[in-house]
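Student: pasting the sequence and the predicted coordinates here, then a few questions.
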Amino acid sequence: MKAALHPGRLLARRYRLLDQIGAGGMSVIWRARDEVLDRVVALKVLAPSLAADARFRGMVREEARAAAQLVHPHLTSVHDYGETVDPDGSITSFVVMELLNGEELKLRLTEGPLPWPEAVQVGAQVAEALAAAHRLGIVHRDITPANVMMTGTGVKVLDFGIATRIGAPDEDEDGDTFGTPAYVAPERLDGAPAQPSTDVYSLGVLLHEALTGRVPYPADTWEQLSAALASGPPPTLADLPDLPPTVAQICLRSLARNPADRPTARQVATALRDHSLPANPPTATIRVPTQPLPPQSPAIATASVPTAAPATADGRTTGDALAAGSLWSRRRLALLLVLVLAVGVTLAGVALLPEQQPTRRAQPSVAPVTTPPTDPPTPTPTDPPAPTSAAPTAAPSRKPTTAVPGSNAGTLSEAANRVDGLIGAGLSAGEIRDDVALDLRNELRNLTVAVSSGREELAPPVARLRNKVTVRLGEGGISPAYASRLDAAIAELNAAGV
């Protein structure tokens, strides 16, 4: 009898099943622990009927191999493919993938369309992921909201289960590798092989649905799709008056019937990226230049007005003019007193700045200060010299083996967030390669999960993460300066509370 999948079962003498987190017609998704690399992963276990077909297993294995080459922030990482022979001779086939935390776009759209800036950001990130796949000659063939995950770090394109090489013929005659009807390009119904333009059409459908809450041509079967394409009106976004014309244009171009009229995934990403950030800067940044001396502006502005006050062209008597001038003189005196007081307060504040500056000086972010501000311990001959403010650049080159006790490490989550932020900053600055940043973040997430759940002490995973930084530095994936900063930040995890 075939061994049933259940929590605790070990597949391929390596992957321990923890719990089932999803299911579909072709597979079941399990959360599992990789007991060799000690990390939590997702296992997509194929349905027994599919796993029994050697041809299908070979196709999935090749597709998993192709997907494993894709390293991109908005693509789900594929780690492994495995097969287990059960006692009755049946085969359990599975794909090992990156475990994600988030919400499917499909579920999100059940609440209605997204605000257009969010829909544009989702579309841009999916387009960037597709552009990366197309560069390697891979076509996804099933871009739908069910295969887009919304995570805290952006979207992730899922499931390359029916992906193929550009131009490869379809492997079946029933349309199972065509994709989901409402998202399939019209030329596919005529037997044309999948091309990058095929994915771009699906991306256009996805973007249209995210913006409006509906697909351009609703269909659940191939027959319904053919009928909708033949008789349905052309798609439009005219009911979204606030949508930038460029966004509407790129979406409708992606839905062109002729594949040659569609833009590339890279062109879609570029067009959408131009509208994924707010056009107006925050108001606070506009007010900043006027803040230093607010009392001076009205006093100086009104000081030039007195010559107009005594004018009698409007028919006033000389006495009225003199009375007005006297009143103006009193007001001017009061305003001058305010000005003098404001200048005095400003000068007093400036005089205090030199004495306050040392207490406000920020400490280096990459290494905790080892000397307290008061009552320092008596130095011993083996103590290193205390760092001085004259050489703050020496701190980044230090690589402490542990965090200094008493440093502001905070909780494990806070310390991990600091490490994650440093990884993000290095990625943005071009100091950390994309694939390296993704690898380090996966390792950091596995560390926090393992320690928070009590499955492992803190020191071993911290040591593994620091070693990974060293390895990636040797590969040229991290600049020496950022490797030093990351090592120091990771070392602080040892002092963090769980």
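Tutor: Cool, got the structure. Residues are numbered from 1 along each chain as shown.
Student: okay, CA-based contacts and neighbour counts for the rest of this
Tutor: Will do.
Student: for the protein, just list every one of the strands.
Tutor: Assigned by DSSP state E, the strands in the chain fall at 10-11, 15-23, 27-34, 39-46, 78-85, 91-97, 102-104, 138-139, 148-151, 154-157, 164-165.
Student: closest to residue 328 out of those strands?
Tutor: Nearest to residue 328, of all the strands of the chain, is strand 154-157, at 62.4 Å by CA to CA.
Student: so what secondary structure elements neighbour that closest one?
Tutor: Strand 154-157 sits against helix 116-135, strand 148-151, with contacts defined as 3 or more CA pairs under 8 Å, 6 or more residues apart in numbering; DSSP states H and E.
Student: just the buried residues of the first one, please?
Tutor: Residues of helix 116-135 classed as buried under the neighbour-count rule (16 or more other CA atoms under 10 Å) are 116-117, 119-134.
Student: dump the strands of the chain into JSON lines; add distance to residue 351 as well.
Tutor: Converted to JSON lines, the strands of the chain look like this (distance: least, CA to CA, whole Å):
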{"stretch": "strand 10-11", "distance to residue 351": "71"}
{"stretch": "strand 15-23", "distance to residue 351": "64"}
{"stretch": "strand 27-34", "distance to residue 351": "62"}
{"stretch": "strand 39-46", "distance to residue 351": "57"}
{"stretch": "strand 78-85", "distance to residue 351": "61"}
{"stretch": "strand 91-97", "distance to residue 351": "61"}
{"stretch": "strand 102-104", "distance to residue 351": "53"}
{"stretch": "strand 138-139", "distance to residue 351": "66"}
{"stretch": "strand 148-151", "distance to residue 351": "50"}
{"stretch": "strand 154-157", "distance to residue 351": "48"}
{"stretch": "strand 164-165", "distance to residue 351": "71"}
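Student: give me the most central residue, the chain.
Tutor: Among the residues of the chain, the one closest to the centroid is residue 153, at 2.7 Å (CA atoms, centre = their mean).
Student: look up how far residue 143 lies from that residue.
Tutor: Applying CA to CA, to the nearest Å, the value for residue 153 to residue 143 is 20 Å.
Student: what does residue 37 give?
Tutor: 31 Å.
Student: of the two, who's got more company?
Tutor: Each of residue 37 and residue 143 has its neighbours counted (other CA atoms under 10 Å); residue 143 has more, 28 against 9.
Student: what's that one in contact with, if anything?
Tutor: Applying CA atoms under 8 Å, 6 or more residues apart in numbering to residue 143 gives the contacts 183, 199, 202-203, 206.
Student: which two of the residues you listed have the greatest separation?
Tutor: It's 199 and 206 that sit farthest apart of those, by CA to CA, at 10.4 Å.
Student: with neighbour numbers in mind, choose between the two.
Tutor: Using other CA under 10 Å, the more surrounded residue of residue 199 and residue 206 is residue 206, with 29 against 26.
Student: next up, a second structure to put side by side with the first:
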Amino acid sequence: MSRLEPGDVLARRYLLLDPLARGGMSVIWRAFDQSLHRMIAVKVLTASLHAGDCERVSARSEARAAARFIHPDSIEIYDYGETVTTNGGVAAYVVMPLLDGPPLAERIEQGPLPWSEAAAIALRLARVLMAGHARGLVHRDVTAENVLLTADGPKLLDFGIAAWAGDPDDDRGTPPYVAPERLFGAPTHPAVDVYALGVLLYAMLTGHTPYPETTWEEIEAARRIYPPPRIPGVPHSVASLCQRCLAYRPEARPTTAEIVSALTSALGTATLGRQVRRGLTVAGSAAIALSALLWLQRTGFQDLEGMVMPSPTAIMPSPTAVLPSPPANHIESRPALVESTPVTVDTVEQAVDDFRTVLEARTPCGATDADVVLDLKQVLHAAVSPHGPSASTTAGVRRKLSDRMAEGRLAPACLSELQARLDEIDAALERD
């Protein structure tokens, strides 16, 4: 049949407006539901346009199963159908909400993600897959293109073309993410999703997929039997987990439940480590300040006429400051200690780092769950990204903070500190 065009109507209801994305298996359209008068997304399954009755029956069964699968990080299925188009062809389609957010693939194209951000995204996806696997559903096409980075966090597309575990395999899937056993026609199994998640985690950590092959023929010719080299610069537990997910034999791969446990532990350990380091820094700064006070007392500085004894806050150094050694002629140089220079944030990057530091701190934001932390980081990244709107603003982040506060997922003290950091970011944006 001829390809679909803007203006075509599916099932006398869904008006196709313009294509949003194209993949090897489908085309996603921005569309309008003429019955309910709302904007939607329609994924037309190109692989089934010329399919026979058996294939369409299978696709229909899979879509119905996926429609009964509801998870907050998976895109809901509104409708599934097959229709004769205006050009006389048969189109199978899935109707979904129209979400605002770029594919994860676009984020990866900009370069590797920080390991903690990559692990947090993988954790969210592993939870979705774990829930699907518990119901006997296998996604089969976990890719960077099928993950949307929305304001509410990463969302997994395409459970609308999932299969039941044990079903015969087919050619659905994206070659760089295809597990080796699929080349030999092995039945559908949750391990194929684990392999794809391993590829995705590797891509987030390095900026590219672990193998260069991009077609079924190239993958079959490559005959990969060993996992890729360990990824440097990330915690051992995360690098090891990625390798295990990419194991050649499916039984050697972890389950999604084991992935969830490993990533939760890695992220928790990292958070604890940051808190310990931050505590040691603060303790070190206090010790330096106390030493300074004792030195001043020994030199008799407090007895000098016309001099004002500085307050502890005036001589308290910043965590990165180093107190100089007393000069030989300390009497003449003492007035310099009386004046304190206020600490200011000079760049947007520094202000953003301060926001993230507060967000990850045990006090006052320690009770904030990982999903909210990731959500706020992504919203802030979008607000100040050089690829974002020309007029960068923290208004969206402030609205998100208010929403999370109203939901009871943000402590008042944490909210206050984060708002103060946003004030610093706004000031830095104005200077830029």
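Tutor: Received, thanks. Because the structure is predicted, anything quoted here is derived from the model rather than measured.
Student: and which of the contacts of residue 143 of structure 1 is nearest to residue 95 of structure 1?
Tutor: Proximity of the contacts of residue 143 of structure 1 to residue 95 of structure 1 (CA to CA) peaks at residue 199, which lies at 22.7 Å.
Student: any idea how far residue 142 of structure 2 is from the alignment partner in structure 2 of that closest one?
Tutor: Matched to structure 2 by TM-score structural alignment, residue 199 of structure 1 sits across from residue 193. For residue 193 of structure 2, the distance to residue 142 of structure 2 equals 6 Å [CA to CA].
Student: with residue 286 of structure 2 instead?
Tutor: Per CA to CA, residue 286 of structure 2 is found 50 Å from residue 142 of structure 2.
Student: longest helix in structure 1, by residue count?
Tutor: When structure 1 is parsed with DSSP state H, its longest helix is helix 318-360.
Student: where do the helices sit along the stretch 101-250 of structure 2?
Tutor: Here the stretch 101-250 of structure 2 has its helices, by DSSP state H, counting those that start in this stretch, at 104-109, 115-134, 190-206, 216-222, 236-245.
Student: okay if I get those as CSV plus distance to residue 358 of structure 2?
Tutor: As requested, those are exported to CSV (distance: least, CA to CA, whole Å):
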stretch, distance to residue 358 of structure 2
helix 104-109, 24
helix 115-134, 16
helix 190-206, 24
helix 216-222, 45
helix 236-245, 24
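Student: where's the closest residue to residue 117 of structure 1 other than its chain neighbours relative to residue 145 of structure 1, distance?
Tutor: Excluding the flanking residues, the one nearest residue 117 of structure 1 by CA to CA, 6 or more residues apart in numbering is residue 276, at 5.8 Å. Counting by CA to CA, the gap from residue 276 of structure 1 to residue 145 of structure 1 is 19 Å.
Student: more neighbours: the two, which one.
Tutor: residue 145 (23 against 17).
Student: I'd say that one and residue 106 touch.
Tutor: Yes. The pair residue 145 of structure 1 / residue 106 is scored as a contact, 4.5 Å apart, by CA atoms under 8 Å.
Student: show me what contacts residue 13 of structure 1?
Tutor: Listed by CA under 8 Å, 6+ apart, residue 13 of structure 1 has no contact partners.
Student: any idea how far the aligned partner of residue 254 of structure 1 in structure 2 lies from residue 236 of structure 2?
Tutor: Alignment note (TM-score structural alignment): residue 254 of structure 1 maps to residue 245 of structure 2. Separation of residue 245 of structure 2 from residue 236 of structure 2 (CA to CA): 14 Å.
Student: comparing the two, which shows the higher neighbour count?
Tutor: Between residue 245 of structure 2 and residue 236, counting by other CA under 10 Å, residue 245 is the more crowded of the two (28 against 13).
Student: measure that one to residue 185 of structure 2 for me?
Tutor: Taking CA to CA as the measure, residue 245 of structure 2 falls 20 Å from residue 185 of structure 2.
Student: as CSV, the helices and strands packed on strand 154-157 of structure 1 with distance to residue 250 of structure 1 would be great.
Tutor: Below are those laid out as CSV (distance: least, CA to CA, whole Å):
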stretch, distance to residue 250 of structure 1
helix 116-135, 11
strand 148-151, 20
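Student: those: which one's closest to residue 32 of structure 1?
Tutor: Going by CA to CA, the one of those nearest residue 32 of structure 1 is strand 148-151, 19.1 Å.
Student: mean shift between that closest one and structure 2?
Tutor: Compared with structure 2 after the fit, strand 148-151 of structure 1 shows a mean deviation of 2.5 Å (mean CA distance after the TM-score superposition for structure 1).
Student: now do the buried residues in that strand.
Tutor: Using 16+ other CA under 10 Å as the test for burial, strand 148-151 of structure 1 gives 148-150.
Student: cool, and stretch 78-94 of structure 2?
Tutor: Counting neighbours by 16+ other CA under 10 Å, stretch 78-94 of structure 2 gives 80-83, 85, 90-94 as buried.
Student: what lies in contact with it?
Tutor: 1-2, 4, 8-11, 42-46, 48-50, 56, 60, 63-64, 67, 77, 95-97, 160.
Student: let's see that with 6 Å instead.
Tutor: With CA atoms under 6 Å, 6 or more residues apart in numbering as the contact definition, stretch 78-94 of structure 2 has outside contacts at 1, 11, 42-45, 49, 95-96.
Student: in contact with residue 162 of structure 1, which residues?
Tutor: Neighbours of residue 162 of structure 1 in contact, by CA under 6 Å, 6+ apart: residue 177.
Student: my guess is residue 446 of structure 1 meets residue 38, correct?
Tutor: No. Using CA atoms under 6 Å, residue 446 of structure 1 is not in contact with residue 38, being 8.1 Å away.
Student: just want to know which of the two has more residues nearby.
Tutor: Higher neighbour count among residue 446 of structure 1 and residue 38: residue 446, with 19 against 16, using other CA under 10 Å.
Student: so what's the residue count around the residue nearest to the more buried one when sequence neighbours are not counted?
Tutor: Spatial nearest neighbour of residue 446 of structure 1, excluding adjacent residues (CA to CA, 6+ apart): residue 39 at 5.4 Å. Residue 39 of structure 1: 20 surrounding residues under other CA under 10 Å.
Student: so residue 39 of structure 1 makes contact with residue 444?
Tutor: No. Shown here, residue 39 of structure 1 and residue 444 do not form a contact pair, counting by CA under 6 Å, at 10.1 Å.
Student: and the residue nearest to residue 117 of structure 1, how far is that from residue 467 of structure 1?
Tutor: Per CA to CA, residue 276 of structure 1 is found 37 Å from residue 467 of structure 1.
Student: go on, residue 120 of structure 1?
Tutor: Distance of residue 120 of structure 1 to residue 467 of structure 1, given as CA to CA: 39 Å.
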